[in-house]
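Chemist: Kindly return the folded structure for what I paste below:
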Amino acid sequence: MTLTAPETSTRAAPAVPGRSRSTLARRLVPYGYLSPTVLLIVVLMVVPIVMVIGYSFRDNVIVQENSVFAGFANYTKVLTDESFLAALKNTGVFISVSTLAHLVLGLTFAMMLNSPLLGGVTKAIFRIVYILPWLFTIAVIAVIWRLLLDPAGVVNHVLQTLGLIQEGVNWFSDPGMALWAVTFVNIWAGYPFFMISLLAALQGIPNDLYEAAAVDGTNWFQRFFHVTLPQLRPVIISMAVLDLIWTSHQFALIWMTTGGGPLNATEMLSTFTYKQAFSEYEFATASAAAVIVLLLTMVLAFFYVRSQRER
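Modeler: Coordinates of the predicted model:
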């Protein structure tokens, strides 16, 4: 008598409906948490950007019910406008000088606060003093510096006392000085952010690197250029690109100090776009200018993302 082994079934077990539904629910949970943020981004950012891009290709938008398609006419009008070209030039000077000064001042003060030559109490006092500009709002900063740089203000009084000038200078009303005056104010208001970020990066550099460099007989300058700067390079690049983006969008400080004047001497891309929309009521032209600013900002954002990926 021959015994045969029972046949084993090779068919897969039928899927349990309840288990598949629970797996699907677990996969959808992260999207549920993200959905409020995604909804806000779409409503508050994506939709307005799409609307502005649409407005830039039409004429008589918002002010008239029936607008007409204008193609690239608004972009041509903006790019050939002398005020826009002046604003583009002023913005380039404003952001480049501000970013460079922020970097130099921030690194200088950060290295001073990181120096072992200063005691703990002295460092705490200097930290409070250096971070004060960052605690003020733009409105307060604008009012303070308008009073300080007034022809009868403190700055002119000190310069006259030292014999550097003969009469008070109206820094914000002089076409040759206004741009440098608002740039100086922006530098004063923004360097603490660089200082704090670079100070944190300096404190993260291992002391072993400096000790090894000292054993090799290097001086302070060699350790700075061959140890400190290479270690700070990722932070410096990220901060510089971010500062270029933020400074290019500076509006409140310019508007509350000079309003873009005198004679377009401090006209920026932000103030030019604002005037086109809410002073001239040329919303189509303002939309075209806003799209151009968006494209320029996206170029800077591309380099920022690229630097982050390299890190």
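Chemist: going forward, measure contacts and count neighbours with C-alpha atoms only.
Modeler: Will do.
Chemist: which residue ranges form the helices in the stretch 151-300 of the chain?
Modeler: Using DSSP state H, counting those that start in this stretch, the helices found in the stretch 151-300 of the chain span residues 154-161, 178-203, 207-215, 220-223, 229-248, 252-257, 269-278, 283-310.
Chemist: what's the longest one packed up against?
Modeler: With contacts defined as 3 or more C-alpha pairs under 8 Å, 6 or more residues apart in numbering; DSSP states H and E, helix 283-310 has these neighbours: helix 47-56, helix 73-79, helix 229-248, helix 269-278.
Chemist: and this one, so I can compare the two:
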Amino acid sequence: MKGQSWMTSLIRLSFVAPEMALLLLLTLYPLYLVLEMSFFDFSNYTKPIFTGISNYLNILQDEVFWIALKNTLVFTVCSVTLVIIVGMTFAVLLNQDINVKIRGFFRSIIMFPWLLSSAVVGSIWVLIFSPFGLFNWFLQNLGILNEGIPWLSDSRFALLGLVVANVWRGFPFAMLMILAAFQTVPEDTLEAAEVDGANRFIRFFYIVIPQIKGMLLTVILLELIWTFRTFDLVYIMTGGGPVHKTEILSTYVYFNAFQSLDFGHASATSIFMLVAMLLISIFYLRTIVSKEDE
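Modeler: The predicted model follows:
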């Protein structure tokens, strides 16, 4: 029996071993290359020069890096907060006792932005925020503006425009996951609370939210990771401008690597981003585990 069990495990492992090896190769090897490149200076195109941790010290002395870091934090925190708020709002509305066909129709419509690629989403919002776009047309018809504003070219509003576009793209996923979590809350618990005199507000914040906190924390973690590493949406809409006002860490890495050809500097920034996301992930996972143990 033991021999058969060992043989069965070996056969099962043989089926997944090629995929595991390929996954490790495509994940660990590029990571190793980036880590190695972060210790070299590539300004001499004939032969990279080992410089130790100088690239890491250089990014800390680069003013644009700190601007990109601040913009990344603002963009991430604002986007994730609004994604959760908007997603939960629509989840609450779609969780009401309404006609099944109508509810299914609105679910499909609301999921539409999440199905689009970042390139399409970015192009749509570039047109909306252009001086002759839909947003300016709407404000002019309300009498708020006399002439169109180039929102994405104005340093005061460009980052806000990115947040709006990112929230529009991201909230359907949060809505879908929170809506699924809502439907796991026992109806008899809500009915018992209603009989005891608890209003909708109390039932939502003291019964529903504690019941779905695991899913809520998971969605927040995923949105943090996805938003922190956003590149294509920012690159298409503003390219990091105007004057670095929307420069984030991912575009900072791209411009250093493929425009300045400073691969060592870009690699060091990439490792910084990786470590930051690992720390955030570990913190959130420990938070989830601690809350489940309470």
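Chemist: TM-score for the pair, please.
Modeler: Once the chains are laid over each other, their TM-score by TM-score structural alignment, normalised by the length of structure 2 reads 0.94; 291 aligned residues with a C-alpha RMSD of 1.7 Å.
Chemist: Rebuild the helices of the stretch 151-300 of structure 1 as CSV, extending it with mean neighbour count.
Modeler: Converted to CSV, these look like this (neighbours: other C-alpha atoms under 10 Å):
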stretch, mean neighbour count
helix 154-161, 16
helix 178-203, 21
helix 207-215, 13
helix 220-223, 13
helix 229-248, 17
helix 252-257, 19
helix 269-278, 20
helix 283-310, 17
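Chemist: what does the longest helix seen in structure 1 correspond to over in structure 2?
Modeler: The longest helix of structure 1 (DSSP state H) is helix 82-113. The aligned range for helix 82-113 of structure 1 in structure 2 is 63-94, by TM-score structural alignment.
Chemist: try stretch 268-278 of structure 1
Modeler: On structure 2, the counterpart of stretch 268-278 of structure 1 by TM-score structural alignment is residues 248-258.
Chemist: does L94 of structure 2 really touch R103, like I thought?
Modeler: Yes. Contact criterion C-alpha atoms under 8 Å: L94 of structure 2 and R103 qualify, at 6.2 Å.
Chemist: So for these two, which sits in the more crowded spot?
Modeler: Neighbour totals were compared for L94 of structure 2 and R103, and L94 leads with 19 against 15 (other C-alpha atoms under 10 Å).
Chemist: what residues are up against the more buried one?
Modeler: 103, 106-107, 179 (C-alpha atoms under 8 Å, 6 or more residues apart in numbering).
Chemist: and for stretch 170-189 of structure 2, what span of structure 1 is it aligned with?
Modeler: Counting by TM-score structural alignment, stretch 170-189 of structure 2 sits on residues 190-209 of structure 1.
Chemist: An error on my part: the question was meant for stretch 150-159 of structure 2.
Modeler: Against structure 1, stretch 150-159 of structure 2 falls on residues 170-179 (TM-score structural alignment).
Chemist: what's in contact with that stretch?
Modeler: Contacts to stretch 170-179 of structure 1, defined as C-alpha under 8 Å, 6+ apart, come from residues 90, 94, 146, 149-151, 181-182, 257-258, 261-263, 265-266.
Chemist: Of these - the most surrounded one?
Modeler: T266 leads the contacts of stretch 170-179 of structure 1 on contacts (other C-alpha under 10 Å) with 31 neighbours.
Chemist: Against M45 of structure 1, how distant is that residue?
Modeler: Per C-alpha to C-alpha, to the nearest Å, T266 of structure 1 is found 28 Å from M45 of structure 1.
Chemist: next one: H226 of structure 1
Modeler: 43 Å.
Chemist: which one of these two has more residues nearby?
Modeler: Ranked by neighbour count (other C-alpha under 10 Å), H226 of structure 1 and M45 place H226 first, with 14 against 11.
Chemist: Over in structure 2, tell me which residue corresponds to that one.
Modeler: That one, H226 of structure 1, aligns with Y206 by TM-score structural alignment.
Chemist: swap in L242 of structure 1?
Modeler: By TM-score structural alignment, L242 of structure 1 lines up with L222.
Chemist: Its match and F75 of structure 2: what is the separation?
Modeler: 15 Å.
Chemist: Same question for M175 of structure 2.
Modeler: M175 of structure 2 is 20 Å from F75 of structure 2, by C-alpha to C-alpha.
Chemist: ok, now S130 of structure 2?
Modeler: For S130 of structure 2 relative to F75 of structure 2 (C-alpha to C-alpha), the value is 21 Å.
Chemist: can you check A276 of structure 2 too?
Modeler: For A276 of structure 2, the distance to F75 of structure 2 - C-alpha to C-alpha - is 15 Å.
Chemist: for the closest residue to A268 of structure 2 other than its chain neighbours, what are its contacts?
Modeler: Computed as C-alpha to C-alpha, 6 or more residues apart in numbering, the closest residue to A268 of structure 2 that is not its neighbour in sequence is S38, at 4.6 Å. S38 of structure 2 sits next to 53, 55-56, 263-268, 271 when contact means C-alpha under 8 Å, 6+ apart.
Chemist: Recalculate using a threshold of 7 Å.
Modeler: If you count contacts by C-alpha atoms under 7 Å, 6 or more residues apart in numbering, S38 of structure 2 has them with 55, 264-265, 267-268.
Chemist: Same question for V208 of structure 2.
Modeler: V185.
Chemist: roughly how far apart are it and S117 of structure 2?
Modeler: With C-alpha to C-alpha as the criterion, V208 of structure 2 and S117 of structure 2 are 33 Å apart.
Chemist: measure R27 of structure 1 to G18 of structure 1 for me?
Modeler: From R27 of structure 1 to G18 of structure 1 the distance is 14 Å (C-alpha to C-alpha).
Chemist: okay, the two: which has more neighbours?
Modeler: Higher neighbour count among R27 of structure 1 and G18: R27, with 11 against 8, using other C-alpha under 10 Å.
Chemist: Which helix or strand contains L22 of structure 2?
Modeler: In the assignment (DSSP states H and E), L22 of structure 2 maps to helix 2-37.
Chemist: Quick check: buried residues in that helix?
Modeler: 31, 34-35, 37 (16 or more other C-alpha atoms under 10 Å).
Chemist: Mind reading off the mean deviation between that helix and structure 1?
Modeler: Its aligned residues in structure 1 lie a mean 2.3 Å from helix 2-37 of structure 2 after superposition (mean C-alpha distance after the TM-score superposition for structure 1).
Chemist: got it, and stretch 268-276 of structure 2?
Modeler: Mean for stretch 268-276 of structure 2 is 0.4 Å (mean C-alpha distance after the TM-score superposition for structure 1).
Chemist: what does that stretch correspond to over in structure 1?
Modeler: With TM-score structural alignment as the criterion, stretch 268-276 of structure 2 aligns to 288-296.
Chemist: So what touches the matching stretch?
Modeler: 53, 56, 74-75, 78, 273.
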